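In: Can you look at this prediction? I've put the sequence above it.
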Amino acid sequence: MTQVFELADKMADRRFRALILLTTFASLRWGEVIALRRSDIDLKARTVRVREQLIELDGGDMVLAPPKSRAGKRTVSIPSAIVPALTEHLAEFVGQADEAFIFLGKRGGYLRGGNFRREAKWAEALKEMGVKGLHFHDLRHTGNTLAAQSGASLADLKARMGHDSDRAALIYQHATRDADQRIADALSARVEADRKAANGKKESGAEG
C-alpha cells in the first residue's frame, strides 16, 4: 500500500499526487475522476460523489456523460489518510466555484490520458520504482482489492465500485453508507500500519 503513496510522490507534476491517491482509495475509473468538481468532494464527511464521467471521443473531443453503469452514480467514503493531500490540492490547484473541475491539464483544459502520462512522467516514475506494466486503470483495481481485503461484503463492494447488479442490490447501495465508511476507515488504518512498519525498518537499519 505504501507503494501507492510512493508513486503519487514521484509524479513529476504535484497536481497529480491527489489524482493517484483518490483514484486508488476511492476505486474510481479514469473518466470518473477527471470529471469530478469541487462540490463532489466533502472533506468533512470524507466522501466523493460520482455523478458523471468524461469521455474522449475518437475525434479527440471530450464530452461529459453519465457514469458507465446504472450503479455508477454513487457516493464513496475516502480514507482519512488521503484527506491532507486532497486539502492541499483543492487549495492550490482548484477554482473556488462549486463546478470547478478538480483535475485539469496544465493549460486549464480537460485532462486527457496522453497529457497526464506525459506531464506526470508516468513511465519514468514506474521505471524508477522498478514497476513494470502498470496502467492507470490498475489503480482502481488496487483500490478494489484493498477494499475487498477489509472484509466488506459483496454487496458493499459492488456499491463502492459502482458495478451493475439487480434492483435489490442497487437499493441496498443506499443502506451501505456506514459499511462503506468502515471500508474507508480500514484502508486508513492499514496505511498508518504500513507507514509505521516502514519507519520501523528504516530506524532499525539506521541503528545497525
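Out: It's in.
In: Every contact and neighbour count from this point should use C-alpha atoms.
Out: Will do.
In: show me the contacts for the closest residue to Leu104 other than its chain neighbours.
Out: Residue nearest to Leu104 in three dimensions, not counting chain neighbours: Leu111, with 4.7 Å by CA to CA, 6 or more residues apart in numbering. Leu111 makes contacts with 34, 103-105, as judged by CA atoms under 8 Å, 6 or more residues apart in numbering.
In: And for Met62?
Out: Residues near Met62 by CA under 8 Å, 6+ apart: 54-56, 110.
In: Can I get these in a markdown table including secondary structure, neighbour count and distance to Arg182?
Out: Formatted as a markdown table, the entries for the contacts of Met62 read as follows, by DSSP: H, G, I helix; E, B strand; the rest coil; neighbours: other CA atoms under 10 Å; distance: CA to CA, whole Å:
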| residue | secondary structure | neighbour count | distance to Arg182 |
| --- | --- | --- | --- |
| Leu54 | strand | 21 | 29 |
| Ile55 | strand | 20 | 32 |
| Glu56 | strand | 16 | 34 |
| Tyr110 | strand | 19 | 33 |
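In: what's the distance between the spatially most central residue of the chain and Arg167?
Out: To find the centre residue of the chain, average its C-alpha atoms and take the closest one (CA atoms, centre = their mean): that gives Thr23, at 1.7 Å. Taking CA to CA, to the nearest Å as the measure, Thr23 falls 27 Å from Arg167.
In: here comes the other one, which I'd like you to weigh against the first:
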Amino acid sequence: MTSVAASCRMRRLTPDVNVFIRGSTMASKRGKMWRGRIYLPNGRERTKTFATKREATRWEKAERDQPAVTVETLAEFVTRTQGQVLATLSPSTAATYRSHLRQRVLPSLGHRRMTQIHTGHVEAAAAEWSSTGVSSSSVSGSLNCLSRFYRHAIKWRQMDANPVRAAERPRPDPERAIPTLTAAEVDLVADRCAAVKVYYGDYVRLAASLGLRAGELLALRVLDVDLEQQVLTVRQAWSAGTLGPPKWGRSRQVVIVGEAWEILSRRVPGRPRQALVLTGELGGRLYHTNFLDAVRWPKLMTELGLEGTHFHDLRATAIVNWIRSGLPLSTVRDMAGHSSLSTTNLYARLARSDLADALAHLTAYENRSRREG
C-alpha cells in the first residue's frame, strides 16, 4: 500500500474535487487534546479532536480505509482534468484523444457518474459505435482514451477500479492492403499536382523517393540536407500544428538518390541553413491540408485510376522500393523510422515475390515430373 506520506503528496498535486479519500498524517497533540488529520485531494485537510491519541489514530485509520468516492460525472472529470491527463502525449495523439472524447466517449457516457460506469456500459457504448460504421481501430482508440482517464482517477485516488480493463475489444478490421505506385504512376500524380503549383510536384516526388512522413518532409530544413554525402537527417516533424521531434522521438538519416537528389540540388544550395526546403510561393510554410485541398486529392486519384490511394502511400512506395533494391530490413527499418522490424515486415510482404517464386518452382517440378513419367 502507498505510504501515508506519499499518498498525501499525491493529494496536494491533484485538482480540487468533491471526493472523500484515504490518507492521513500522524495524530498531533494540541494542549491536552489529540487532533486527527486526513488530507483531501485538493490539499486541504479534515481534522477532528479527541481526548486520547488512540482515539485520534483510530479515527484516521477509519477514514483512510474508506473507499474513494467521487460524485463527478465523466464529463465533469474530463473537463477538469483533460489538460493534465493529455499533457504527456504527443500533440497528434492528444488531438486524436480529444476527437475520441468529442465524437464518441462523452456523447455516450459523459452524463454518468464516474463510479456508476461499469464494464457493461463500456461494452454497450463500444457496440453502439461499431454499429454506426466506426472502424475497430477508432473504437479501440476511444476505449484507450477512456481508460487513460480512469487510470489517472485511480492514481489520484478518486476511483478504485477501471471498468475499461475488463471490456471486450472489437475484432480488428481486415488489414488494409498497402498500395504502392509504379514510377510511371508517381510521374503522373506529380505532373498533375505540379500543374496546380510547381512545388506540389516536388512534394510528391520527394515523398515517393525519401519515404518521409508528410510532417517530416514539410519540416525539413536546408541544414538537414548534405548533398555531398547524399544523406539527409530527419530531426523534427509537424504534428497537429506543433513542431517537435519525429515519431518515436528519434532522429534518423535517409540516403538521397536519383530524382530526390536532383530536386534537392535545385532547392538547397545558396539558401539560409534554417530555411525550410519546401515552401510556398512567398517563402512561407507549406501546409499539407492546403496541398490536399488545392489538388483535390481524392478526386484526382479517382481520375487517374488510383482510387483509394492516400498521400501516405507514397511513403510506402519508397519503403517497398528500398526492400526490392536488396537493402537489409534493418537498414530499411532505420531509414523509415519504424519502431520495430515487425512494422518493416508489413512492407516486406509487398516487396517479396515468395508466392510467384513458389508457383514457378512448383510448375517447373510438375513439368519435369510429366516428362520423366
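Out: Great, that's in hand. The model shown is predicted, which means the values in this text are computed figures rather than measured ones.
In: Which secondary structure state is assigned to the residue nearest to the centre of structure 1?
Out: Following DSSP: H, G, I helix; E, B strand; the rest coil, Thr23 of structure 1 is assigned to helix.
In: counting contacts, what elements does the lengthiest helix in structure 1 pack onto?
Out: Ranked by number of residues, the top helix in structure 1 under DSSP state H is helix 177-207. Under the contact criterion of 3 or more CA pairs under 8 Å, 6 or more residues apart in numbering; DSSP states H and E, the helices and strands touching helix 177-207 of structure 1 comprise helix 2-9, strand 74-77, helix 137-149, helix 154-161.
In: so of these, which one's packed in deepest?
Out: The highest mean neighbour count among these, using mean count of other CA atoms under 10 Å, belongs to strand 74-77: a mean of 23.
In: what range in structure 2 matches it?
Out: Structural correspondence for strand 74-77 of structure 1: residues 252-255 of structure 2, per TM-score structural alignment.
In: hmm, back to that, now the contacts of Leu111 of structure 1 as JSON lines including distance to Arg70 of structure 1?
Out: What follows is the contacts of Leu111 of structure 1, written out as JSON lines (distance: CA to CA, whole Å):
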{"residue": "Ile34", "distance to Arg70 of structure 1": "19"}
{"residue": "Phe103", "distance to Arg70 of structure 1": "24"}
{"residue": "Leu104", "distance to Arg70 of structure 1": "26"}
{"residue": "Gly105", "distance to Arg70 of structure 1": "28"}
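In: how far away is the residue nearest to Leu104 of structure 1 from Met11 of structure 1?
Out: Note on Leu111 of structure 1: its distance to Met11 of structure 1, by CA to CA, is 15 Å.
In: Also Asp178 of structure 1?
Out: 33 Å.
In: ok, the two, which is more surrounded?
Out: Remark: of Asp178 of structure 1 and Met11, Met11 carries more neighbours, 23 against 12, as counted by other CA atoms under 10 Å.
In: Would you confirm that that one contacts Ala18?
Out: No. Using CA atoms under 8 Å, Met11 of structure 1 is not in contact with Ala18, being 10.0 Å away.
In: So which residues of the stretch 251-373 of structure 2 form helices?
Out: Taking DSSP state H, counting those that start in this stretch as the criterion, the stretch 251-373 of structure 2 contains helices spanning 258-267, 288-295, 297-303, 312-324, 329-336, 341-351, 354-372.
In: Let me know which of these is the nearest to Ala126 of structure 2.
Out: With CA to CA as the measure, helix 341-351 is the member of these nearest Ala126 of structure 2 (27.3 Å).
In: which other helices and strands contact that closest one?
Out: In terms of contacts (3+ CA pairs under 8 Å, 6+ apart), helix 341-351 of structure 2 is packed against helix 312-324, helix 329-336.
In: quick revisit: and the residue nearest to the centre of structure 1, what's its match in structure 2?
Out: Using TM-score structural alignment as the criterion, Thr23 of structure 1 maps onto Ala207 of structure 2.
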